[in-house]
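Peer 1: fold the following for me, if possible:
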Amino acid sequence: MSLLAGMDTRTPSPPAPEEFASRFATALDDFFRTRPRLDAADELAGEIHALVLAGGKRIRPAFAWWGWRAAGGQVRGDAADATVRALVALELLQCCALVHDDVMDRSATRRGRPAVHEAFAARHRRSRWAGSARHHGDCAAILVGDLALAWADDALVTAGLPAAALARAWRPWQEMRIEMMAGQHLDLLATARREGSLEAALRVAALKTAAYTVERPLHLGAALAGAPADVVECLRVFGRDVGVAFQLRDDLIGMVGDSAVTGKPVGGDLREGKRTPLMAIGIARATAAGEHGTARMLARCLGGAPVTDETVAAVRAALVDLGAVDAVEEHIDVLAASGLAALDRADIDEEARTHLKHLAAKAVHRHV
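Peer 2: The predicted structure is shown next:
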């Protein structure tokens, strides 16, 4: 049973419409339109453009914008326009992460279309080029991700920010890039070392997802607005908790979601041997209950054993029966409550507080 039983944790009614989404879409289009052309890089640039415009929740720039607004940033004016342009960097950083992550995880699809490495490999096979199609696809995807990362820096430093604002933003921007890569490295190590503890899985979630999805975007936006240290700290605590909850929700969706809606096959983490908190809880509960056969089945999936659709269905049923799914739902509720409490302590604009609560609810209680 949820620790927040009796509390209303449903997504609240959205606040009054706000034009950030359309302004951000325009800024994205302007950025791509003004990129220098180089024939040799056109295919790489095309993949970035297609992936960024193929969908996505735009959650990182949205949190950053409301971090800016929370700290007193205005809706209109040159500073606001420059801030919107700067936040394009977050979507490009996300593009880098997705492309490289798909190579590492051998994911075949992304946002309902072939993953970048698969698209390049398919072209290699159709063209009957020399060498390995898989190797060619991986190498091209690495370059696409590298270009997206370079463009992310370009977007930030060419946005027209005042020098003082750019200087304030540079530290969270640096930290965000490092934390994202460190989290990915920890994820790789956890798989290689067969680390299955809940503590290790949550550490990966905190670095790989929470930091660059919610915490640092909020920090970036607040820094651009010149927020005082106490406000930044409250926003970061809020962002850290909501960001981990966001990853836990992703883990649940990956096991019990609808692939037709998510654009990725159900059980992808299982097939990749990912040590998610959901699996860590499942193995621990099966072991504690003396269900050693179930514990071995779950552990085998993380140890490289073949995972079929039937395996995914069996694992999903086991995680539900063991109460692991409910336990993750409970932890999401606890993190959401903790994050909202930190947000309530912050001395920030009330309209921004309302929007941040709505964004948090959408992030942690979504179904896709």
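
Peer 1: drop to CA atoms for contacts and neighbour counts, all remaining ones
Peer 2: Will do.

Peer 1: all the strands of the stretch 201-350 of the chain, residue numbers only.
Peer 2: Using DSSP state E, counting those that start in this stretch, no strands are found in the stretch 201-350 of the chain.

Peer 1: buried ones in the longest helix seen in the chain?
Peer 2: The longest helix of the chain (DSSP state H) is helix 163-193. Buried residues in helix 163-193, defined by neighbour count with 16 or more other Cα atoms under 10 Å: 165-166, 168-170, 172-173, 176-180, 183-184, 186-188, 190-191.

Peer 1: before we move on, what about stretch 257-272?
Peer 2: Residues of stretch 257-272 classed as buried: 257, 259, 262, 264-272 (neighbour count, 16+ other Cα under 10 Å).

Peer 1: same thing with stretch 344-359?
Peer 2: Per 16+ other Cα under 10 Å, stretch 344-359 contains these buried residues: 346, 348, 352-359.

Peer 1: let's see this one next to it:
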Amino acid sequence: MRYTRYGLVMTENLVATPPAAGTINIPGLVDEVLADFLATSTATLAAWDSALCWLADAARDAVLGGGKRLRPTFAYWGWRGVAGPAAPVDTVLPALAALEFLHAFALVHDDVMDASATRRGRPTTHRAFANLHTGQGWRGEADRFGDGAAILVGDLCLVWADQLIAASALPGHRLAAARACYDRMRLEAIAGQFLDLLGGAQPAWTVERSLLTIRLKTASYTTVRPLHYGAALAGAPPGDSLHRAYTGYGLAVGEAFQLRDDLLGLTGDPAETGKPVGDDSAGHKATVVSQLARSLAEGPDGDPTPSQTAAAVRRSGAVDRVEEMIAERVAAALAALDQTPIHPDARAALTDLAKIAAWRSA
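Peer 2: Sure, this is the predicted structure:
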């Protein structure tokens, strides 16, 4: 694989800006790895049958169609906190990039379960396939075809994640240790996704259960396990003081990240978030903010519109309370970092990432 060196300055939306001396652009490097891998892997599918180009193209779009590259970034700093700034990143880049395939798998399946129409300002994978079905005049139900095709796109991304991890030039024992973190990450994400689904179906739910869902669905595979994964790639043993500090930091940042996501779903600008306001409330998701709103005040009568629901949530005081919860978690994350035996530049980067994840606008 080929890699080009970039500079990196993080903005509030975790995107790369022009090069700066002495820095490294993990999102840019990850994108190169993904593009190289996808060029070969999609060609393999196309060689079997030209119709598989639709599947391959959808998977490529799901992976390369935008995103913050947050999970590989946390994994990189988890690795660098142990390995130090002089360690060559090339050896771990495929393993870092694999987390984007896992993320694409989760998003594509999540959109099917939520019946979401847009993602990153474009039709979701299942909607794009439904539109293709209609446009081609095929038999059967377009929506059913779209859902089935999207599930297969997610499955394909999960397979490609496994292949990319195996491509890392690392000793077998390190890959095995990292793989254990990765497997736990997948298990927790699926468990959290089921609780998320269940929370929209069961009438009785609690703030505590919503927080558990966040820890499993979001914090695990966004922050906690990527940090553990990166540390394992560097050879750090599980269960030591570093592992515990990464856990405390990662749980706090992961919860803050999802709490911000919940607020953006109600109050964010669709031009920035890429999703309509009110998707979660329209789907009756049991988010922390919605649970707090129910506990603080009566909701609107009847079947409210998303804007009416958002207004009711604001009146309840739930938004202010969630903002307080986010600030509390950032403080807890930074306190955990103070106890973390890692290289100073990794500590500084993780401090910035905590603030970016908590107070982003998209």
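
Peer 1: in structure 2, what stretch matches the longest helix of structure 1?
Peer 2: Using TM-score structural alignment, helix 163-193 of structure 1 lines up with residues 172-202 of structure 2.

Peer 1: repeat for stretch 329-348 of structure 1
Peer 2: By TM-score structural alignment, stretch 329-348 of structure 1 lines up with residues 323-342 in structure 2.

Peer 1: which residues sit against stretch 187-199 of structure 1?
Peer 2: In this structure, residues lying in contact with stretch 187-199 of structure 1 by Cα atoms under 8 Å, 6 or more residues apart in numbering are 200, 204, 208, 273-277, 279-281, 302-303.

Peer 1: which among these end up buried?
Peer 2: By 16+ other Cα under 10 Å, these give 200, 204, 208, 273-277, 279-281, 302-303 as buried.

Peer 1: return the residue of structure 1 aligned against Ala293 of structure 2.
Peer 2: Mapped onto structure 1 by TM-score structural alignment, Ala293 of structure 2 lines up with Gly282.

Peer 1: so which of the buried residues of stretch 344-359 of structure 1 sit within helices?
Peer 2: Per DSSP H, helices hold the following members of the buried residues of stretch 344-359 of structure 1: 352-359.

Peer 1: nearest to Gly72 of structure 1, of the residues you listed?
Peer 2: Of all these, Gly72 of structure 1 sits closest to Ala352, with 9.1 Å by Cα to Cα.

Peer 1: apart from its neighbours in sequence, what residue is nearest the closest one?
Peer 2: Closest residue to Ala352 of structure 1 in three dimensions, ignoring its sequence neighbours and counting by Cα to Cα, 6 or more residues apart in numbering: Ala70, at 5.0 Å.

Peer 1: that neighbour maps to what in structure 2?
Peer 2: Using TM-score structural alignment, Ala70 of structure 1 lines up with Gly81 in structure 2.

Peer 1: same check, this time on Ala140 of structure 1
Peer 2: Ala140 of structure 1 maps onto Ala149 in structure 2 when the alignment is built from TM-score structural alignment.

Peer 1: how about Ala89 of structure 1?
Peer 2: Matched to structure 2 by TM-score structural alignment, Ala89 of structure 1 sits across from Ala98.

Peer 1: now Asp251 of structure 1
Peer 2: Residue pairing (TM-score structural alignment): Asp251 of structure 1 is matched to Asp262 of structure 2.

Peer 1: what about that match, distance to Leu292 of structure 2?
Peer 2: From Asp262 of structure 2 across to Leu292 of structure 2, the span is 12 Å (Cα to Cα, to the nearest Å).

Peer 1: and what of Pro171 of structure 2?
Peer 2: Counting by Cα to Cα, the gap from Pro171 of structure 2 to Leu292 of structure 2 is 48 Å.

Peer 1: same question, Leu34 of structure 2
Peer 2: For Leu34 of structure 2, the distance to Leu292 of structure 2 - Cα to Cα - is 40 Å.

Peer 1: list the buried residues for stretch 22-30 of structure 1?
Peer 2: Residues of stretch 22-30 of structure 1 classed as buried: 24-25, 27-28 (neighbour count, 16+ other Cα under 10 Å).

Peer 1: likewise for stretch 114-121 of structure 2?
Peer 2: 114, 116-120.

Peer 1: how far is that stretch from where the chain is centred?
Peer 2: Distance of stretch 114-121 of structure 2 from the chain centroid (Cα atoms, centre = their mean, to the nearest Å) equals 15 Å.

Peer 1: counterpart of that stretch in structure 1, which residues?
Peer 2: The alignment of stretch 114-121 of structure 2 onto structure 1 (TM-score structural alignment) covers residues 105-112.

Peer 1: and Ile142 of structure 1, that one's in a strand?
Peer 2: No - according to DSSP: H, G, I helix; E, B strand; the rest coil, Ile142 of structure 1 belongs to no strand; its state is helix.

Peer 1: contact partners for it?
Peer 2: Neighbouring residues of Ile142 of structure 1 by Cα under 8 Å, 6+ apart: 99-100, 103.

Peer 1: any idea which of those has the most stuff around it?
Peer 2: Looking at those with neighbours defined as other Cα atoms under 10 Å, the largest count falls to Val99 at 26 neighbours.
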